[in-house]
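Novice: I'd like to go over a predicted model; first the sequence, then the structure.
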Amino acid sequence: MNKNIYFASDFHLGSPGFAESRKREDRIVRWLSTIEPDCAELFLMGDVFDFWFEYRTVIPKGFIRFQGKLAAMADSGIKIWFFKGNHDMWVKDYFSREMGMEIVSDELVIERNGKKFFLHHGDGLGPGDGKYKILRKIFRNPLCQWLFSMVPPVIGMGIANRWSHSSKAGSKTEGVFESVEKEWLAVYAKEQLSSVHYDYFIFGHRHLPLEIDLGKGSRYVNTGEWLKYNSYAVFDGTDLRLEYFEKGQ
């Protein structure tokens, strides 16, 4: 392996408003341009958009610079993976048809250069958060999605955007690190290690860049978010590390 693999999540494009989102979009495009020369694969680990719903012939407007950059990267041979998050779980086949992206609904296990990765956005995993786990099942239900698709886009998009902007996905997704025992995704990762070994667990959703040694040669890495941290993870074929783009700017 002579190129890097990049992981990023929680861009929340569209939030909290047009002006702020456009500035963030420009920053993300600059980052993509920076990593493009040495990028073999790009994993977008969920909540790329603050809201996304695909009708049969309609998609949310905006984010054209971001989408154009991804299309150019895909056309150059870079493999792009898109994980459904709790804010953009209604992604269907638009990106796969237009750019050849692989859409991932839940977890993905991969092996690269002898290292085994467990990848997931992070929502609905681990202990607690029972109310959201119920909502997740409802929102991901094909019948519920079909019923929503019957609502005219001018109404449906407005309703969904208002809900998305008001949703904080629970108090567990933001804050400060307290302890490994209180990091529910680290708890989940340790449970998985009891039966299968993974070198790396990579999640988003938490909105806090984290690296935790799980023991037995395994690490939990959270990619953080781009509203505050501009954080991402990169695997160079030997090691996985957290990095920050335009930190302090």
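Specialist: That came through, no problem.

Novice: contacts, neighbours, all on C-alpha from now
Specialist: Fine.

Novice: Check the offset of the longest helix along the chain from the chain's centre.
Specialist: When the chain is scanned for its longest helix (criterion: DSSP state H), the result is helix 18-35. The gap between where helix 18-35 is centred and where its chain is centred comes out at 16 Å by C-alpha atoms, centre = their mean, to the nearest Å.

Novice: for stretch 31-39, same thing?
Specialist: Here stretch 31-39 shows a centroid-to-chain-centroid distance of 18 Å under the convention C-alpha atoms, centre = their mean.

Novice: Report the buried residues of that stretch.
Specialist: Within stretch 31-39, the residues that count as buried by 16 or more other C-alpha atoms under 10 Å are 32, 35, 36, 39.

Novice: what's the closest non-adjacent residue to residue 242?
Specialist: Leaving aside its sequence neighbours, residue 242 sits nearest to residue 233 (C-alpha to C-alpha, 6 or more residues apart in numbering; 4.4 Å).

Novice: the helices in the protein, which residues?
Specialist: With DSSP H as the definition, the chain shows helices at residue ranges 18-35, 64-75, 94-99, 130-139, 142-149, 153-166, 184-193.

Novice: here's the one I want to compare it with:
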Amino acid sequence: MPATPTDRFAELTAPASWQAVDVISDLHLQASEPDTFQAWLRYLQQPATLRADALFILGDLFEVWVGDDLLNNESAAASTGASGDHAFWRACAAALRAYSALAPVYFLPGNRDFLFGPAGLQACGMSGLADPTVLAFQGRRWLLSHGDELCLADTDYLRFRAMVREPAWQQAFLAQPLAQREAIARDLRAQSEARKRSTGHDPSLWADVDTEAARAWLHQTQADTLVHGHTHRPAQHDLGDGLQRLVLSDWDAGAQPPRAEVLRITAQGARRLTLLV
């Protein structure tokens, strides 16, 4: 597949005082999976001696996000037929606000929470991050992305992605009543689950990041490592020419064995921390 060059790389230079940063993605937080939520809370509430200097969330923090008014009590109360998860979303926001008072949190949207907007960022105490963004940290350049844009073989999804990222589509969708948006989201999730069942929920059968596209992004940004999520296939890939791709794990504390992993980046490089759940 051809590479996908872009001229919209953002860049963030870490303060010299930062010694370690954590990177996570694909927690897919939802009220119906309390084990994962509790594992995430334990991570956020860990002692200062174990905490990184900053946290980067590379998308799909939430299983679904249909608008920042999910955090608005009035909108939630008026949402006839709503999912009943609004208290859960507010608990997520409160946990993030508490953590962001201790360390900065950066959020880059994924394919499940691309409608997370400025009001949501403010409510959670997070700073928004463009996809993709170069993190200049400890003398190296790390390219951060959710990763879905580089899955070039998933042509149906990429068409859908292009449509829902259009401002006009988002404005029209967000203008609908909250309950209606939640109903649409439930239908889309049901379709997604049906597709997963057809492949046995096996991530190895899903479209993966295109190697040449990843190499093109790294060359453009003069970074040597792409860090991304989305594919649920944690691994380290050698891309040649000193370039590599680090894939984040998804989280599912209720699985056997449970999954809850953080990528910690320091001056020595990146290492995976498996959290006790």
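Specialist: Good, I have the coordinates. If you're wondering where the values come from, they're calculated on a predicted model, not measured in any experiment.

Novice: I'd like to know which of the buried residues of stretch 31-39 of the first structure is nearest to residue 240 of the first structure.
Specialist: Residue 240 of the first structure lies nearest to residue 39 out of these, by C-alpha to C-alpha, at 14.1 Å.

Novice: Now do the same for that closest one: its match in the second structure.
Specialist: Structural correspondence for residue 39 of the first structure with respect to the second structure (TM-score structural alignment): residue 52.

Novice: And residue 149 of the first structure, by the same measure?
Specialist: Using TM-score structural alignment as the criterion, the counterpart of residue 149 of the first structure in the second structure is residue 174.

Novice: what's the neighbour count on that match?
Specialist: Neighbours of residue 174 of the second structure under the rule other C-alpha atoms under 10 Å: 16.

Novice: Then residue 69 of the first structure?
Specialist: Summarising burial for residue 69 of the first structure: neighbours were counted as other C-alpha under 10 Å, giving 17.

Novice: show me the contacts for the equivalent of it over in the second structure.
Specialist: Alignment note: residue 69 of the first structure maps to residue 95 in the second structure; criterion TM-score structural alignment. Applying C-alpha atoms under 8 Å, 6 or more residues apart in numbering, we find residue 95 of the second structure in contact with 41, 44, 124.

Novice: ok, back up a step: does the match of residue 149 of the first structure touch residue 67 like I think?
Specialist: Yes - in terms of C-alpha atoms under 8 Å, residue 174 of the second structure counts as a neighbour of residue 67; the distance is 6.5 Å.

Novice: Please enumerate the shared neighbours of the two.
Specialist: A shared contact of residue 174 of the second structure and residue 67, defined by C-alpha under 8 Å, 6+ apart, is any residue touching both; here there are none.

Novice: Find the nearest non-adjacent residue to the spatially most central residue of the second structure, please.
Specialist: Geometric centre of the second structure, nearest residue: residue 59, 1.3 Å, by C-alpha atoms, centre = their mean. Computed as C-alpha to C-alpha, 6+ apart, the closest residue to residue 59 of the second structure that is not its neighbour in sequence is residue 110, at 3.8 Å.

Novice: Who are the contact partners of the aligned partner of that neighbour in the first structure?
Specialist: With the correspondence set by TM-score structural alignment, residue 110 of the second structure lines up against residue 85 in the first structure. Residues touching residue 85 of the first structure, when contacts are defined by C-alpha under 8 Å, 6+ apart, comprise 45, 46, 47, 48, 121, 122, 123, 205.

Novice: repeat for residue 188 of the first structure
Specialist: Residue 188 of the first structure makes contact with 125, 126, 127 under the criterion C-alpha under 8 Å, 6+ apart.

Novice: The last one matches what in the second structure?
Specialist: Which is residue 127 of the first structure. Using TM-score structural alignment, the equivalent of residue 127 of the first structure in the second structure is residue 152.

Novice: For the stretch 1-150 of the second structure, just list every one of the strands.
Specialist: Per DSSP state E, counting those that start in this stretch, the stretch 1-150 of the second structure has strands spanning 10-13, 20-24, 54-57, 105-107, 127-128, 133-137, 140-145. These are given in chain order.

Novice: I'd like the ones you listed as a markdown table, with distance to residue 241 of the second structure and mean neighbour count appended.
Specialist: Listed next are these as a markdown table, based on distance: least, C-alpha to C-alpha, whole Å; neighbours: other C-alpha atoms under 10 Å:
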| stretch | distance to residue 241 of the second structure | mean neighbour count |
| --- | --- | --- |
| strand 10-13 | 22 | 14 |
| strand 20-24 | 24 | 22 |
| strand 54-57 | 27 | 22 |
| strand 105-107 | 30 | 21 |
| strand 127-128 | 31 | 18 |
| strand 133-137 | 19 | 19 |
| strand 140-145 | 15 | 23 |
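
Novice: circling back: for the longest helix of the first structure, packing partners?
Specialist: Counting contacts by 3 or more C-alpha pairs under 8 Å, 6 or more residues apart in numbering; DSSP states H and E, helix 18-35 of the first structure is packed against helix 64-75.

Novice: The helix it packs on vs the second structure, mean deviation?
Specialist: Superposing on the second structure places helix 64-75 of the first structure at an average distance of 2.0 Å from its equivalents, by mean C-alpha distance after the TM-score superposition for the first structure.

Novice: what comes up buried for that helix?
Specialist: For helix 64-75 of the first structure, using 16+ other C-alpha under 10 Å, the buried residues are 66, 67, 69, 70, 71, 73, 74.

Novice: which among those gets closest to residue 138 of the first structure?
Specialist: The shortest approach to residue 138 of the first structure among these belongs to residue 67, at 28.5 Å (C-alpha to C-alpha).

Novice: Quick one: distance of stretch 181-189 of the second structure to the chain centre.
Specialist: Per C-alpha atoms, centre = their mean, the displacement of stretch 181-189 of the second structure from the mean C-alpha position of its chain is 19 Å.

Novice: meant to ask about stretch 200-220 of the first structure, not that
Specialist: 14 Å.

Novice: and what of stretch 28-44 of the second structure?
Specialist: Distance, stretch centre to chain centre, for stretch 28-44 of the second structure: 15 Å (C-alpha atoms, centre = their mean).

Novice: buried sites along that stretch?
Specialist: Neighbour-count burial for stretch 28-44 of the second structure, with 16+ other C-alpha under 10 Å as criterion, is recorded at 28, 29, 30, 31, 35, 36, 37, 39, 40, 43, 44.
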